[in-house]
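Participant: Sequence and predicted structure are below.
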Amino acid sequence: MGNPPAVLLDATSLPPSWGGVARYIEGLLGGLDELGVAIDVVAKPADVARLRENAPGHRYHASPGGVAKRPIRFAWEQLGLPRLARRLGVDLIHSPHYTFPLSTRMPSVVTVHDATFFTDPGAHSRLKRTFFTWWTRRAGRSAGALVAPSQATADAVRSRVQVAHAGITVAYLGVDAARFHRPTREEITGFAREHGFGQGWIAFLGTIEPRKNVANLLRAHAELRVRRAARDLPTPQLAISGSRGWDSEAGALLDASTPAAGVTELGYLPVDELRSLLGGATVVVYPSLGEGFGLPVLEAMATGGTVLTTRRLSIPEVGGDAVAYAEPDAAAIRDALDALLDDPAERERLAAAAVERAATFTWRRCAEQHLEAYQSARAAR
């Protein structure tokens, strides 16, 4: 591959919760570190120490403190980021979350995480849809190269966006094996005791927004309780973990639910508790209507979770034959859950296959694929 380009990665888009794009940036930097490739990274002052601790081989720079406010971050991205790139003498800028500087002649590599703004626009708010479709189209025309986390996302972008220059590189995400591995029996027991899950639980992890399909999951679980009670069979509690988004329908159903009704809303759990939530669950359900990648599916697989999900967009690229699938309507989710609860041997088979498959998704490989995109962008210049 020759000498890798000198890259400035803009990590100022890290969210305060350190979810989503933060896991991607952390993982990518760790993968590059593992390869012995050092790049320049700019981040908000509060984020620099954690990034350096995770991947100490890179050169870190603190952005102005005001960048923590979103309007100031966008303004700094357009003006301050190119100046920093020129001062550092890098070959290109990697913008890992859609937006990128428009005024510089230096090539950019832009990560496009999701194409559901095009394929399922009704699953997003109007403002969000407008913002991300505009930036994705502009990145297709102007960036030196795009990175997508799945072939499904790359194909959806290509079919709707004019992609110039070096095109789109598919770089599958990885899983942090230090955090996402089979939990110990003690961890599972402690988690169950803390949350009152005496007879096990069915887990969901993700932001509660329309495309995550939580409303149908709640309906499926309610119907499942009635069906199994008629056969004198227990139904595990449904444990919903994640922040509330703009899904008013799911929000109303959650507001009406209680542990006595079989539903517990856990909110946003610390990342170190997630392996117990996922790996200790009887089943992990991720009934999404479409994903750019589906990182919660991969993380659940790595913990030895038995995963039930859908075949929409990128998810089969992640789950392969190591997860169970259902259509996203409530009846299909209910029936698939019922079958899995009645078949412990199948749950064990899927859990073992999931751990094996998850091990093939590494941040080192993700970093190698990013280096290919960096080389393409530099060559296209």
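Facilitator: Sure thing, it's come through.
Participant: rest of the way, CA atoms for contacts and neighbours
Facilitator: Will do.
Participant: What is the burial count for A351?
Facilitator: 25 (other C-alpha atoms under 10 Å).
Participant: Give me the contacts around stretch 101-109.
Facilitator: Stretch 101-109 is contacted by residues 77-79, 81-82, 91-96, 100, 143-147, 373-374, 377-378, 381 when judged by C-alpha atoms under 8 Å, 6 or more residues apart in numbering.
Participant: Now do the spatially closest residue to Y172 that is not a sequence neighbour against R211, distance only.
Facilitator: Nearest residue to Y172, sequence neighbours excluded (C-alpha to C-alpha, 6 or more residues apart in numbering): P149, at 4.7 Å. Per C-alpha to C-alpha, to the nearest Å, P149 is found 18 Å from R211.
Participant: okay, pairing it with this:
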Amino acid sequence: MLITMVQGGADPGRDGVADYTRHLVGALAGEGTRVEQVPVDGPARGVLRAARRIRELRPDVVHVQFAPSAFGFSPWPGLLPDLVGAPVVTTLHEYGWWAAPPRVPDAVWRALERTGRFDRETWRLAPAGAAAVTTNAGHAATLRERLGVEAALVPLAPNVPDLGRTQPREAVRRRLGVPEDAEVTAFFGFVHPVKGLRYLIEAVAGLRAAGRRRLHLLVLGGFTSLALPEGEARAFRDELTAWTRTCGVADHVSITGHLPAEEVSAALHASDLAAFPFTAGVTTKSGALLSAFAHGLPTIVTPADPPDPELVDGRTVVVAPRVRDPEVLRDALVRLLDDPALRGRVAAAGAALGAERTWPRIAERHRELYARVLGARGEPAHA
């Protein structure tokens, strides 16, 4: 079986979809599936070049990893089902918020979508594709409501799996500039204004002022991404660093920048809690959240709207019930810090939730989907 994996040209170190694709390609190859990656470089001409390359390869299945940001907010990849001469599977990493072009009235989009031939976000990918994949139930529900298309739900795996305790906890903390006896709350992932770190820093400052002198915040992750280009990323890091000084906790917040996976895993093992105070709330669509689960960390999240049914307060996570609120983050931190039984319970349930979300299992689910697509068309896979 030959799969062509179509993606934007982003660096996996700067983009979550590119990182996902790298992991998936590696896991598929590990199971013996041949995968040829085809980047889309640029808008219409880039799509035509990619389509030409795909036709040359004659794959069994074309798999598009779709997010508007991954293709530079160009809608032209949405025409690929009509250009490649092979069944197209599309993974919708983002869905339900975008339209191209955005100036078209909503009523016009709805009329087009009722025909089942065109979609405001993916153009022809979702309506004309052989299958759609979503990583969460919310995107699947939106796709069903809008187009009547039933997606295959294949959850994410951790961005950084548990790579084992290869280094003593004390040594890792010393290298990160964290006191050996600190109560360490870790944040992991791309650092961006919507991740709520200003509020988490303020919460840590409030608790330290109230007497929790061992509390330390560890921020693991790079700032530069597709969503935050280098100049803006540098400015935001400066802003966040200045905020730690304003809050009086500059010596109690360690900001590492981008780290290799081995170092992230070691740092998560050296932490006591994890916190993800995203301003739009948190779902299991977050590979960073799943990384915390994989490392057995009891975890605090802010609620999404609607809430993720798998993230249940006191069971799999502790939910800070409002976003952009340092006070509720302080309360959530205190709940976990003061209750060892709660920490153990949510850590165990989080780890159990993520146990089946491994890259080999995800690759297996994709192979099964490719086989169903080919079976439905009556086409055998190439040798």
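Facilitator: Good, I have the coordinates. The structure presented is a predicted model; accordingly, all values stated were derived computationally and were not measured.
Participant: Mind checking the TM-score on these two?
Facilitator: Here the TM-score for the pair of chains, by TM-score structural alignment, normalised by the length of the first structure, is 0.73; 330 aligned residues with a C-alpha RMSD of 3.5 Å.
Participant: before we move on, the earlier item: just checking, which of the contacts of stretch 101-109 of the first structure belong to strands?
Facilitator: Secondary structure from DSSP state E places L92, I93, H94, S95, A145, L146, V147 of the contacts of stretch 101-109 of the first structure in strands.
Participant: how much space is there between the most centrally placed residue in the first structure and A239 of the first structure?
Facilitator: Central residue of the first structure (C-alpha atoms, centre = their mean): L295, 4.0 Å from the mean position. Using C-alpha to C-alpha, we find L295 of the first structure at a distance of 18 Å from A239 of the first structure.
Participant: show me what contacts D10 of the first structure?
Facilitator: Contacts of D10 of the first structure (C-alpha under 8 Å, 6+ apart): V41, V42, A43, L81, I93, H94, S95, P96.
Participant: how about it, what's its match in the second structure?
Facilitator: Under the alignment (TM-score structural alignment), D10 of the first structure pairs with V6 of the second structure.
Participant: gap between that match and T135 of the second structure?
Facilitator: 17 Å.
Participant: Also L218 of the second structure?
Facilitator: From L218 of the second structure to T135 of the second structure the distance is 28 Å (C-alpha to C-alpha).
Participant: try G164 of the second structure
Facilitator: Taking C-alpha to C-alpha, one finds G164 of the second structure at 26 Å from T135 of the second structure.
Participant: Please say which of these two ends up with more neighbours.
Facilitator: Neighbours were counted for G164 of the second structure and for T135 using other C-alpha under 10 Å; T135 has more, 21 against 11.
Participant: Now do the contacts for the aligned residue in the first structure for that one.
Facilitator: Under the alignment (TM-score structural alignment), T135 of the second structure pairs with P149 of the first structure. Contacts for P149 of the first structure were tallied using C-alpha under 8 Å, 6+ apart; they are V112, H113, V170, A171, Y172, L173, G292, F293.
Participant: quick one: contacts for whichever residue in the second structure pairs up with the first one?
Facilitator: Alignment note: V112 of the first structure maps to L92 in the second structure; criterion TM-score structural alignment. Taking C-alpha under 8 Å, 6+ apart, we find L92 of the second structure in contact with Q65, F66, A67, A132, V133, T134, T135, H139.
Participant: Assess the claim that H370 of the first structure and A171 are in contact.
Facilitator: Yes - between H370 of the first structure and A171 a contact is recorded at 6.6 Å, counting by C-alpha atoms under 8 Å.
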